[in-house]
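Peer 1: Quick one: sequence and predicted model below, then my questions.
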Amino acid sequence: MNYQEIEANKNISDFIKLFWQFDNTNEEEKRYTVLPDGYFDLVIRISKNKIIDVTLYGIWLKQMDVIIPNDSIVIGVTFKPISAEYIFTNPISEIVNDLKILDNTFQGIDKLPLNNFKLFVIEYSNNLKNNIKIDNRKVEVFNILHKNFGVITVEELSNKVFWKSRQINRYFNSTFGLSLKTYANILRCSISFKDIEKGKLSPSLGFYDQSHFIKEIKKHSGSNPKELHQNKNDRFLQFSTLHKL
């Protein structure tokens, strides 16, 4: 199993976090558990240089089990939430904890060089519109959330971006299918997953105590911190890929 990823260039970094690819040249399929991270993904599965399917995965609030078929390549584009409105021009609220199968010709994917990951990234990036006018309040909302690791109240965020709390919550619920509070908690747990992978099994990001920390981590991952850290059989995909970079 070969894994590689490429960060989005500055021109599209408001919308895309990164591009990634798994190349499973083994004779056996690979099974993993993916942990929620606050992003959503466009995933292309390829076998024998032909597209098997193109799938849009929404924002997940819990762990997700995935299968990477044998003798296949999986290419993914990890989108920042704000791109749902500006790139896809549709909310992703209907696919929270879910997915949507798209046509193989979606965004002209079938015309891109799927057998050359670096070239795919360049051409996909170039195809995106670069003159989109963005509501700066929305950009700032996510910048502040990430800067504070999700540890911030709706009221504090509202005061920083000069946007009413009710309007922010309406934006999150209508566009992403979850409240700002829920999204912030997903973000906080996602940061904690990285600490857990390093062996830090105690809370450090605004959890009330160890019990609250364990409860929230298990709610969003299906496992307690110790089980996550052990990562038996390389089960957790993010933990496994960290060692490949």
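Peer 2: Looks like it arrived, so ask away.
Peer 1: all contacts plus neighbour counts: C-alpha atoms, from now on.
Peer 2: Will do.
Peer 1: so how far is Gly76 from the residue nearest the centre of the chain?
Peer 2: With distances taken as C-alpha atoms, centre = their mean, Tyr39 lies nearest the centre of the chain, 2.8 Å away. Tyr39 sits 12 Å away from Gly76, going by C-alpha to C-alpha, to the nearest Å.
Peer 1: How about Ile134?
Peer 2: 24 Å.
Peer 1: again with Val154
Peer 2: 31 Å.
Peer 1: What residue in the protein is the furthest from its centre?
Peer 2: Glu27 (28.0 Å).
Peer 1: I'd assumed that one was in a strand, is it?
Peer 2: No. Counting by DSSP: H, G, I helix; E, B strand; the rest coil, Glu27 is located in no strand; its state is coil.
Peer 1: Pasting the second one now:
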Amino acid sequence: MNPAVNEWPKGVLHLAGSEQKFSLMRYAPSAETEYFVQHYWIVRWDLRGREPYHQTVIAHPNVNVVFEKNCTRIYGVGKSTTVRVVQDHGWVIGIKFKPGGFYPFLGDPVSRLTDSSVPLEEVFGMESRGRERFILSAPDDQSMVSRVEAFLVERLPEKDPNVSLVHEMVLSFRDDRSVVRVEDAVRLTGMNKRAMQRLFDRYVGVSPKSVIKRYRLHEAAMRIDQGEVADWLDLSTELGYYDHSHFIRDFKSIVGMSPEEYRKKVEKVAAPGQ
């Protein structure tokens, strides 16, 4: 059985306002697939008789394979926010690969998938409709995850040591708030800047700078969503920004609005009657 992953889903914006629109469950991979896979996720919704809901997400530096009715695809890393329209009723299941974890399946630089998606057939060389129906017809979450895992296990590539290297680097960027610039990442890892950029282009699909920025903004958005921010200067300093205006620019470049505008929108969405 795949245990559920219980943690705040960073990157899902305006989470308080989305709680009545859909459910999100995440499940850990098995020992067979955990070298490549971060977790599996399932979203279910029932908006019959209600308005469609637009959910905004700051993409993580991960490739996702998503099984969805008539729309099963492989999604590369987005450079900014993406919007998913949830309407009527349904469910999807996704495989969220570790940063770098999809490269051994693809065999090409993951950057060719950045800001785009491709059909399952393009990478796995198979007709996807039958497999899509089989997976989505599972009677419960655990059965659906088991069917997705079986699909993946049949196609597991050889383990590539760079997958572990990239994953560890990305985790260190996420957890060490002193890493705000690529130069900080170079200092932390000891890797040449150009070599790091080539590695990330090939295995992650976006630059080290982009990875660092989005993790800082995931944290900022989560803190705002949870109502924990009292002062923008304090927040930017806690996230490792020495220049407050740098934080504001980064936030706006990814989210599309300033932190203050985002907070006002969160408060509006969460207000009774909204």
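Peer 2: Alright, I've got the coordinates. Just so it is clear, the model here is predicted, and its values are computed rather than measured.
Peer 1: follow-up on the earlier one: which residue lines up with the residue nearest to the centre of structure 1 in structure 2?
Peer 2: Aligned counterpart of Tyr39 of structure 1 in structure 2: Asn62 (TM-score structural alignment).
Peer 1: and its match, what is it in contact with?
Peer 2: Residues in contact with Asn62 of structure 2, defined by C-alpha atoms under 8 Å, 6 or more residues apart in numbering, are Gly76, Val77, Lys96, Phe97, Lys98, Pro99, Gly100, Val204.
Peer 1: can I assume the third one sits in a strand?
Peer 2: Yes. Secondary structure assignment (three-state DSSP) places Lys96 of structure 2 inside a strand.
Peer 1: Contacts only, for it.
Peer 2: Val37, Gln38, His39, Tyr40, Trp41, Asn62, Val63, Asn64, Val65.
Peer 1: Quick check: which element contains the third one?
Peer 2: Element membership of His39 of structure 2 [criterion: DSSP states H and E] is strand 37-46.
Peer 1: Could you list every helix and strand in contact with the helix or strand following that strand?
Peer 2: Sequence order places strand 53-58 as the next helix or strand after strand 37-46 of structure 2, per DSSP H and E. In terms of contacts (3 or more C-alpha pairs under 8 Å, 6 or more residues apart in numbering; DSSP states H and E), strand 53-58 of structure 2 is packed against strand 81-86.
Peer 1: To what extent does the strand it packs on diverge from structure 1 after superposition?
Peer 2: On superposition with structure 1, the average gap between strand 81-86 of structure 2 and its aligned counterparts reaches 1.4 Å (mean C-alpha distance after the TM-score superposition for structure 1).
Peer 1: Report the aligned residue range of structure 1 for that strand.
Peer 2: Against structure 1, strand 81-86 of structure 2 falls on residues 63-68 (TM-score structural alignment).
Peer 1: buried stuff in the matching stretch?
Peer 2: Buried positions in stretch 63-68 of structure 1, judged by neighbour count with 16 or more other C-alpha atoms under 10 Å: Gln63, Met64, Ile68.
Peer 1: distance of the second one from Trp20 of structure 1?
Peer 2: For Met64 of structure 1, the distance to Trp20 of structure 1 (C-alpha to C-alpha) stands at 18 Å.
Peer 1: Strands of structure 1, start to end?
Peer 2: With strands called from DSSP state E, structure 1 shows them at 2-7, 16-24, 30-34, 40-47, 50-57, 64-68, 72-79, 99-102.
Peer 1: what's the closest of these to Leu205 of structure 1?
Peer 2: When these are compared by C-alpha to C-alpha, strand 30-34 sits nearest Leu205 of structure 1, at 21.5 Å.
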